[in-house]
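Colleague: Provided below for reference: sequence and predicted model.
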Amino acid sequence: MNRLAEDQACWDFVVDLYAKPGVAQACLELQERLGVDVSLLLTALFYAVRGGLDLSAEQIEKLDRRISGWRAEAIFPLRRLRRRLKSGDLSSQPTDEFYRRIKADELLAEQIEISALVQQLEQMPGNPAAPSSRVVIERVIRHFAEASGQDASLVDDQTQRAISILHSSTT
């Protein structure tokens, strides 16, 4: 598959998965509590489910390192600004329009991140005996939980519930 088609297929998978019942809330919870990069998580899931790619902890770390600058310089500032505007400190029509633009730009920044991840993941060989999507979900979450010093949270009920929602939505 060519790169543009693969980018679109991955993006479509991410958007469709995120729209399934409970998935958005599970992703946002993992993002807030453990620092999980949802774009990386859902892109890894695409490659596990559709491409049989078994990402190791080292590969997840490498992907995260390669994308972390973009996340820090583009996505996080847009997210902070969008959340500030959403809090309603400056409620007005121009502010509402600005909020919508920032939200659209944040989404575009995430799409650019996914495209960069696709480019990296396309270089990795697939594995016909790839693990279940649950294993990939757990590996990605473990990476971010350990990086944020929250690795003890991997066994709590909220995290396990989020993992189960994501897993059941991909099978």
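Modeller: Yep, that arrived.

Colleague: When you work out contacts or count neighbours from here on, use the C-alpha atoms and nothing else.
Modeller: OK.

Colleague: remind me, longest helix of the chain?
Modeller: helix 93-121 (DSSP state H).

Colleague: Buried residues of the helix or strand that it is followed by, list them for me.
Modeller: Under the assignment DSSP states H and E, the closest C-terminal helix or strand after helix 93-121 is helix 133-147. Using 16 or more other Cα atoms under 10 Å as the test for burial, helix 133-147 gives 133-145.

Colleague: Structure two is appended below for comparative analysis:
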Amino acid sequence: MSADADDLWRFAVAVHARAGVENACLALQDEAGADVPLLLFAAWAAARRGVVLPAETLADLDSRLVPWRETVIRPLRTVRRTMKGAPPPHRDLETPAADLRARLKSVELEAERLALDALAAHARLDPRNTAKASDAPPPREAILQALRAVVALPAAGVADSWRERHLAVLTDAALAHSPLSVADALS
């Protein structure tokens, strides 16, 4: 794993662990069709690298994730979510069924980590993603722009206030893990 992939993973775990982020990510995923690994990647690029990825780049990266997301991540998520509400085949199997669901969640998380690793690898290979704009917006606005671009990919018709509320939660969490926000505050 590359240093970028490792940093991206640590960032994603730290951001996702902050209050409200899991619910915001799930809402954006389930209601707006946003890809959570791509959201976290875009936030990481803006927060840690000072790079707001162009919408075309995000669309290209998203298209590269589609086969993995559709054939691996979503089926795992569907089975895990289905198990949550389904009774086990026998009442004596409640604990083993809960253990199986926990293992599925772990496998789903590992599949999302591989998606993040792929995003880090693609971004590293694309020189368009490494240059910082000299007129880059302040860190909070950069993160928000990046997240808006990801949500705009699939989200035609999503109410702005609803979307912005969830994006603000994710933006604040990403900003808390951005060395750029510290530097900006000191200048």
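Modeller: Sure thing, it's come through. Quick caveat, the model's predicted, so the values are computed rather than measured.

Colleague: care to give me the TM-score?
Modeller: Once superposed, chain against chain, the TM-score is 0.89 (TM-score structural alignment, normalised by the length of the first structure); 163 aligned residues with a Cα RMSD of 1.4 Å.

Colleague: What's the local residue count around residue 131 of the second structure?
Modeller: The number of residues packed near residue 131 of the second structure is 12, by other Cα atoms under 10 Å.

Colleague: Run through the residues that contact the counterpart of it in the first structure.
Modeller: If you follow residue 131 of the second structure across to the first structure using TM-score structural alignment, you land on residue 126. Shown in contact with residue 126 of the first structure (Cα atoms under 8 Å, 6 or more residues apart in numbering): 51-54.

Colleague: how close does residue 126 of the first structure sit to residue 56 of the first structure?
Modeller: Noted for residue 126 of the first structure: a distance of 12 Å to residue 56 of the first structure, by Cα to Cα, to the nearest Å.

Colleague: show me the contacts for residue 134 of the first structure.
Modeller: 163-164, 166-167.

Colleague: Burial check on residue 174 of the second structure, number of neighbours?
Modeller: With other Cα under 10 Å as criterion, residue 174 of the second structure counts 28.

Colleague: so what's it closest to, chain neighbours aside?
Modeller: In this structure, residue 174 of the second structure finds its nearest non-sequential neighbour in residue 15, 5.8 Å apart by Cα to Cα, 6 or more residues apart in numbering.

Colleague: Could you measure from that neighbour over to residue 98 of the second structure?
Modeller: 26 Å.

Colleague: the more surrounded of those two?
Modeller: residue 15 (25 against 14).

Colleague: how about the more buried one, what's its match in the first structure?
Modeller: Per TM-score structural alignment, residue 15 of the second structure is aligned with residue 17.

Colleague: and its match, what is it in contact with?
Modeller: 23, 169-170.

Colleague: Go through the helix or strand harbouring it and flag the buried ones.
Modeller: Assessed by DSSP H and E, residue 17 of the first structure sits inside helix 3-19. Using 16+ other Cα under 10 Å as the test for burial, helix 3-19 of the first structure gives 7, 10-11, 13-14, 17-18.

Colleague: relative to helix 93-121, how tilted is that helix?
Modeller: In terms of direction (axes from the mean of the first three to the mean of the last three Cα atoms, to 10 degrees), helix 3-19 of the first structure departs from helix 93-121 by 120 degrees.

Colleague: any idea how far helix 3-19 of the first structure is from the chain center?
Modeller: Distance, stretch centre to chain centre, for helix 3-19 of the first structure: 12 Å (Cα atoms, centre = their mean, to the nearest Å).
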